[in-house]
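Visitor: Structure for the following, please:
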Amino acid sequence: MEFCKATFAQNVKQRRNALGFTQKALAEKIGMSLRGFQDLEAGKNSPSIEIACKLATVFNCKLDELCTL
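Guide: All right, here's what the predicted structure looks like:
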């Protein structure tokens, strides 16, 4: 499976909004800068495996669920 930054970004944004997190609050929770998180959610950057795993934990989902439509 090829990693798609746009799909990951879309899923992160959707799940973040569903849980009521601001970008700043979620960035702090997973140990990222706000700017870094904004770039990740905009699909400009790929997450490290550590950050992707932290997001999956916060969202209570499997990592592959963040990478697929």
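
Visitor: going forward, measure contacts between C-alpha atoms and count neighbours the same way
Guide: Fine.

Visitor: which stretch of helix or strand covers the most centrally placed residue in the chain?
Guide: Centroid-nearest residue in the chain, with Cα atoms, centre = their mean: Val12, separated by 4.0 Å. Per DSSP states H and E: Val12 is located in helix 5-19.

Visitor: Contacts for the very next helix or strand once past that helix, please.
Guide: Next helix or strand after helix 5-19 toward the C-terminus (DSSP H and E): helix 23-30. Helix 23-30 has contacts (Cα atoms under 8 Å, 6 or more residues apart in numbering) with 16, 33-34, 37-38, 51, 54-55.

Visitor: what about 7 Å?
Guide: For helix 23-30, the surrounding residues in contact (Cα atoms under 7 Å, 6 or more residues apart in numbering) are 33-34, 37, 51, 54-55.

Visitor: how about this one, so we can line them up?
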Amino acid sequence: MRNDVRERREAAGLSQGDLAAALEVSRQTVNAIERDRYDPSVELAFKLARFFDCHIEELFDPDLDWEPPRE
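Guide: This is a model prediction of the structure:
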């Protein structure tokens, strides 16, 4: 799942450690999310969206080929 957590964090002038502390997760978790090596839980995705004052869909792109059926 692609995301723009790194870009938003850097724009806010935060280190990975700063963001991790604010979210109550490890720096390694933030690093893994930014490198697309870990998909956060729904709870953590909501925390990130709240922290960056945006919608989850603005942070994460599931990069799915799925389309809903047409009626």
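
Visitor: The residue nearest to the centre of structure 1 matches what in structure 2?
Guide: Alignment note (TM-score structural alignment): Val12 of structure 1 maps to Val5 of structure 2.

Visitor: One more: Gln23 of structure 1?
Guide: Taking TM-score structural alignment, Gln23 of structure 1 has Gln16 as its aligned residue in structure 2.

Visitor: picking that back up, where's the helix holding Val12 of structure 1 relative to the chain centroid, distance-wise?
Guide: In terms of Cα atoms, centre = their mean, to the nearest Å, the centre of helix 5-19 of structure 1 is found 6 Å from the chain centre.

Visitor: ok, back up a step: ok, now which ones touch the match of Val12 of structure 1?
Guide: Each residue near Val5 of structure 2 by Cα under 7 Å, 6+ apart is listed here: 34, 59.

Visitor: Would you quantify the distance from it to Glu34 of structure 2?
Guide: 6 Å (Cα to Cα, to the nearest Å).

Visitor: go on, Val25 of structure 2?
Guide: In terms of Cα to Cα, Val25 of structure 2 sits 14 Å off from Glu34 of structure 2.

Visitor: More neighbours: the two, which one.
Guide: Using other Cα atoms under 10 Å as the criterion, Val25 of structure 2 and Glu34 rank with Glu34 on top: 19 against 13.
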